[in-house]
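*Asks:* Below: sequence and its predicted model.
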Amino acid sequence: MKNITVIGSGTMGNGIAHAFAQCGYNVNLVDINEAALQKAIATITKNLDRQIQKAVITEEAKTATLKNISIQTDLAKAAANADLVVEAASENIDIKFKIFKQLDEVCPPHTILASNTSSISITQIAAVTKRADKVIGMHFMNPVPIMKLVEVIRGYSTSDAVCDLIMETSKKLHKIPVEVNDFPGFVANKILMPMINEAVITLNEGVAGVEEIDTVMKLGMAHPMGPLQLADFIGLDVCLNILRVLQDGFGNPKYAPCPLLINMVTAGHLGVKSGKGFYDYSSGGKELILADRFKKKINATV
């Protein structure tokens, strides 16, 4: 594979484009918004500069990486010669269905269609195409240029040849691919999201405060980041959407999202991207935001 099209220029999309371009692939980065594409290139440039500062890459490698990336608002044009398309649009099943239907129409017959979805069924996505054997999941981790894992998700009809090729391609990106089957949340989020939800429930019940919960998990379980801070980093709306996919997919009430999480998303407190979540990021740092409210609740139960 040589020509890669990445759909969506947000955090995951620009990270995926960065990873492919840095490894010598020709990348078409697609978004409906020209301003979003310019922002993505600025982000990639900034991240390449960080790699230079850490002596990970050279100035020449940065130049070559940026040269390998083209930006495009016309999906049909961007995907016309693609060997692989990686969709990294919003975690919304209707949006993904629409994109994959269009890709199936405009891409050459040999093109492999991959989704970076973190929870939605690859089998369902493949069903809206006429090439179900060539549809697969490539779930990268954030931040993509740094994190090594790629969950490679086989849909019901994904062929062995396509799965093998995507595993090898992931290795060429200096990633470690892990093949998993198509179940709601796959492996990463089937385990991670119930843990985050339980942390929110623990907070809501007044067992401990935000900082205390995160400290226990960091120091006691050797997690690099506490579950509530991680939820802020992922996006509380994303966490809520994934929990709902798990709840609907398995029909099990244990995946029901905590009412506090629902209320925070409804109020627009989505974490880092909105400036407020379990912590306040509006000043450019990280400060507790829910501490006083839940400290009162904890004291009332003592």
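*Replies:* Cool, got the structure.

*Asks:* Only C-alpha atoms from now on, for both contacts and neighbour counts.
*Replies:* OK.

*Asks:* ok, how many other residues are close to H139?
*Replies:* 25 (other CA atoms under 10 Å).

*Asks:* and it, what is it in contact with?
*Replies:* H139 is in contact with 115-118, 150-153, counting by CA atoms under 8 Å, 6 or more residues apart in numbering.

*Asks:* What of F140?
*Replies:* Applying CA under 8 Å, 6+ apart, the residues contacting F140 are 12, 16, 116, 147, 149-151.

*Asks:* and what of K218?
*Replies:* Per CA under 8 Å, 6+ apart, neighbours of K218: 224-226.

*Asks:* Between those residues, identify the one with the most neighbours.
*Replies:* Going by other CA under 10 Å, G226 tops those with 22 neighbours.

*Asks:* which non-adjacent residue is nearest that one?
*Replies:* Closest residue to G226 apart from its sequence neighbours, by CA to CA, 6 or more residues apart in numbering: D214 at 3.9 Å.

*Asks:* Relative to T202, how far out is that neighbour?
*Replies:* To T202, D214 is 11 Å away according to CA to CA, to the nearest Å.

*Asks:* residue ranges for the strands of the chain, please.
*Replies:* 3-7, 26-30, 69-72, 84-87, 112-115, 135-140, 149-154, 176-181, 279-280, 287-288 (DSSP state E).

*Asks:* okay, the ones you listed in CSV with distance to L103 next?
*Replies:* As requested, the strands of the chain are exported to CSV (distance: least, CA to CA, whole Å):
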stretch, distance to L103
strand 3-7, 10
strand 26-30, 12
strand 69-72, 15
strand 84-87, 8
strand 112-115, 8
strand 135-140, 11
strand 149-154, 19
strand 176-181, 23
strand 279-280, 39
strand 287-288, 43
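
*Asks:* Below is structure B, check it against A:
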Amino acid sequence: MDVVILGANEQALELALSISSKANSITFFDRDIELLENLQDEFENDSNDKLGIKFCSDLDFDQNHPLFIFDFLPDSEEKFNVLKQLRFGLLNGSLFFTTSKIYSVSKIASFLQDPKCVVGLQYLSPFENSQVIELVKGIHTSARSLERAKRLMADMGKEIMVVKDSPGFLLNRMTIVLINEAIHLLNEGLATPNEIDTEMELALGLKLGPLRLADHIGLDIVLSMLNSLYKGTGNPKFLPCSLLQNMVYSGYLGQKTNSGFYSYSAEILNFPHLKVY
């Protein structure tokens, strides 16, 4: 199969490395040439596959045969600008997976010529270690597209949950509430980030505690998800903690800025000024 990946980021790289053994070719697209060059270096260092790889900042890929397209573009208006310009004339048999955590599958599909081919894809990063993934069915998603998406993910060894197109879907809504509550606990001084995460990992068997996971996702993305869920549902449980808002305002976004609830270039930030002993 021929794969096109929109967006040059770590999540895109993780998916590409996982799917490379099944792909005939992989094409990465991003308008940011520097991001593409960095991704190319990482991919060449991490992959032993000799399949055809392209990195392009324009729309120079062959649409004359069915494609498997994965959308990792950031959730912003820029995503829509790219999709409007692409206006994919996808052939019958192509699939478009969107990993948007904020926008509905039906909204993403509205920018494509054939909305029947669009399926939502949700999982906890990294993709390789995710035992279960969510496939989201939009209003126009065809039964054929959904079945083909299920077969592809099953071939990759994933357990599959199919959910309807609603704000936050299933996994994100459950996870984001846990993260927001953990930030409230930190803000109230009950424990340090390391103590909160360690207890949750040991007690519930989580691979990543909620604050480590938030750093991995990106605190700006977590904040956007909470605001989007509050707007979409009206439920006050999705109101973001003030500490999260202030950290994002201050540029502490998690791993991508080397500082979030943890520091990735120095010692762990235990937020001692917040803890009450």
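*Replies:* Yep, it's here. This is a predicted model, so every value here is computed, not measured.

*Asks:* residue in structure 2 matching V85 of structure 1?
*Replies:* For V85 of structure 1, the aligned position in structure 2 is I69, judged by TM-score structural alignment.

*Asks:* count of neighbours near the alignment partner in structure 2 of T266 of structure 1?
*Replies:* In structure 2, the residue matched to T266 of structure 1 (TM-score structural alignment) is Y249. Neighbours of Y249 of structure 2 under the rule other CA under 10 Å: 11.

*Asks:* what's the answer for Q229 of structure 1, then?
*Replies:* 21.

*Asks:* May I ask you to confirm that it is in contact with F278?
*Replies:* Yes - if you go by CA atoms under 8 Å, Q229 of structure 1 and F278 touch, sitting 6.9 Å apart.

*Asks:* just to revisit the earlier point, ok, the contacts of K218 of structure 1 in structure 2, which still hold?
*Replies:* With both residues aligned by TM-score structural alignment, their matches' CA atoms under 8 Å, the contacts of these that structure 2 also has are 224-226.

*Asks:* Just send the contacts of K218 of structure 1 back as TSV, with distance to I136 of structure 1 too.
*Replies:* Below are those laid out as TSV (distance: CA to CA, whole Å):
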residue	distance to I136 of structure 1
P224	30
M225	30
G226	31
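
*Asks:* In structure 1, what range does stretch 212-220 of structure 2 match?
*Replies:* Stretch 212-220 of structure 2 maps onto residues 229-237 of structure 1, going by TM-score structural alignment.

*Asks:* now what about the matching stretch, what contacts it?
*Replies:* Applying CA under 8 Å, 6+ apart, the set of residues contacting stretch 229-237 of structure 1 is 196, 214, 239, 261, 264-265, 269-273, 277-279.

*Asks:* so of these, which ones are in helices?
*Replies:* Among the contacts of stretch 229-237 of structure 1, the ones falling in helices (DSSP state H) are 196, 214, 239, 261, 264-265.

*Asks:* now, which of those sits nearest N47 of structure 1?
*Replies:* C239 (25.3 Å; CA to CA).

*Asks:* can you pull the contacts of that closest one?
*Replies:* 193, 231 are the contacts of C239 of structure 1 under CA under 8 Å, 6+ apart.

*Asks:* Check V144 of structure 1 too.
*Replies:* 12, 15-16, 19.

*Asks:* got it, and T175 of structure 2?
*Replies:* Counted by CA under 8 Å, 6+ apart, T175 of structure 2 has contacts P210.

*Asks:* Return the residue of structure 1 aligned against it.
*Replies:* Match for T175 of structure 2 (TM-score structural alignment): L192.

*Asks:* same question, C56 of structure 2
*Replies:* Using TM-score structural alignment, C56 of structure 2 sits opposite Q72 in structure 1.

*Asks:* How many neighbouring residues does that match have?
*Replies:* Using other CA under 10 Å: Q72 of structure 1 sits among 20 other residues.

*Asks:* What sits closest to L146 of structure 2 if chain neighbours are left out?
*Replies:* V119 (6.8 Å).

*Asks:* hang on, I meant N9 of structure 2
*Replies:* L39 (7.0 Å).

*Asks:* how much space between the one you found and L17 of structure 2?
*Replies:* Taking CA to CA, one finds L39 of structure 2 at 12 Å from L17 of structure 2.
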